[in-house]
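Trainee: compute the structure for the input listed below.
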Amino acid sequence: MKLYVLNIIQPVGEIPPPEVLEPVMAELAEVRRDLERQECWVFGRGLEQPEASTVVCMRGDEVIATDGPWTEGKEFIGGITVVKVVDLDAALKVAARFTQVTGLPIEVRPFQGEV
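Mentor: Below is the predicted model of the structure:
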């Protein structure tokens, strides 16, 4: 088995109103329950908006923290889901379910090594 992260790519901007967002979240909860039944679900969570980020890095010998995202962009990773599946094809099938529900692009990336 292999671990994959599914990064949900969101556009920067206003969060959809509850009447739009709540049905999507309900469908995503059903996808999660299905993955849990299949014992594929590892972890998943939404992320705060990019402006809530803090970047920690080295500047010479000094560690500094800077408010804001690493890079500015029109899109950001709005949430992640980690799944444990047999191969990339299985991870892509899970990602397809997420993109069908959200309408958003999903980046699928394997973790290094096997589980």
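
Trainee: going forward, measure contacts between C-alpha atoms and count neighbours the same way
Mentor: Noted.

Trainee: give me the residue at the spatial middle of this protein.
Mentor: By Cα atoms, centre = their mean, the chain has its centre lying nearest to residue 80, at 2.1 Å.

Trainee: which SSE is it in?
Mentor: strand 75-85 (DSSP states H and E).

Trainee: what's that strand packed up against?
Mentor: Packing partners of strand 75-85 (3 or more Cα pairs under 8 Å, 6 or more residues apart in numbering; DSSP states H and E): strand 2-11, strand 41-46.

Trainee: now the angle from the longest helix along the chain to strand 75-85?
Mentor: In the chain, taking DSSP state H as the definition, the longest helix is helix 18-37. Between helix 18-37 and strand 75-85, the angle comes out at 20 degrees (axes from the mean of the first three to the mean of the last three Cα atoms, to 10 degrees).

Trainee: run this one through as well so I can compare:
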Amino acid sequence: MKYLMKIINADPTIFAALGKEERNEIHRECGAWHEELEKKGQTLFAAALQPAETATTLRHSGGKVVVTDGPFAEAKEVLGGFEVLECADLDEAMAIAKRFPALKSGMAVELLPLVPDGGCMED
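Mentor: Coordinates of the predicted model:
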């Protein structure tokens, strides 16, 4: 089963307030954590994201597509990155997520099962 592990920066000011060496250490620990997942075949793809203010949002409104620079809604939490996990079940995905080093810096993770075979959800 594939799971999307959304890495959520619950309050960007907390991470920003850490010292440079502490932030770098968390980045190193996250890199080692990811390499371990690669060796075990438990990750399919991962990426960090640029800050939310670099986003472009598209919505359908009034019969046309409206483009907005930046995030559409103000939010305290921002998506910082993601990891696509390959796991036997939710328990395995949770065990992996619990070891994510950035949790100790105030970040959170959310696990979502992917629709099998990249298909669409049906009623």
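
Trainee: TM-score for the pair, please.
Mentor: Superposed pair, TM-score by TM-score structural alignment, normalised by the length of the first structure: 0.87. Supporting alignment: 112 aligned residues with a Cα RMSD of 1.7 Å.

Trainee: against residue 25 of the second structure, how distant is residue 19 of the second structure?
Mentor: Residue 19 of the second structure sits 10 Å away from residue 25 of the second structure, going by Cα to Cα, to the nearest Å.

Trainee: looking at the helices and strands packed on strand 75-85 of the first structure, which is buried most?
Mentor: Of these, the one with the most neighbours on average (mean count of other Cα atoms under 10 Å) is strand 2-11, at a mean of 20.

Trainee: list the contacts of the aligned residue in the second structure for residue 111 of the first structure.
Mentor: Correspondence of residue 111 of the first structure to the second structure, assessed by TM-score structural alignment: residue 114. Going by Cα atoms under 8 Å, 6 or more residues apart in numbering, residue 114 of the second structure touches 1-4.

Trainee: what lines up with residue 95 of the second structure in the first structure?
Mentor: Under the alignment (TM-score structural alignment), residue 95 of the second structure pairs with residue 93 of the first structure.

Trainee: just want the angle from the helix or strand containing that match to strand 2-11.
Mentor: Secondary structure from DSSP H and E places residue 93 of the first structure in helix 88-102. Relative orientation of helix 88-102 of the first structure and strand 2-11, computed by the same axes, to 10 degrees: 30 degrees.

Trainee: closest one to residue 88 of the first structure among the helices and strands packed on strand 75-85 of the first structure?
Mentor: strand 2-11 (8.1 Å; Cα to Cα).

Trainee: which residues touch that closest one?
Mentor: Strand 2-11 of the first structure has contacts (Cα under 8 Å, 6+ apart) with 74-87, 91, 95, 104-111, 113-115.

Trainee: can you say which of those residues are buried?
Mentor: 76-85, 91, 95, 105-106, 108, 110 (16 or more other Cα atoms under 10 Å).

Trainee: which two among those residues are spaced furthest apart?
Mentor: Across those, the longest distance by Cα to Cα is 25.1 Å; it joins 76 and 85.

Trainee: ok, and for the helix holding residue 93 of the first structure, which residues are buried?
Mentor: 91-92, 94-95, 98, 101-102.

Trainee: what residue of the first structure is the furthest out?
Mentor: residue 61 (33.0 Å).

Trainee: looking for the alignment partner of that one in the second structure.
Mentor: Correspondence of residue 61 of the first structure to the second structure, assessed by TM-score structural alignment: residue 63.
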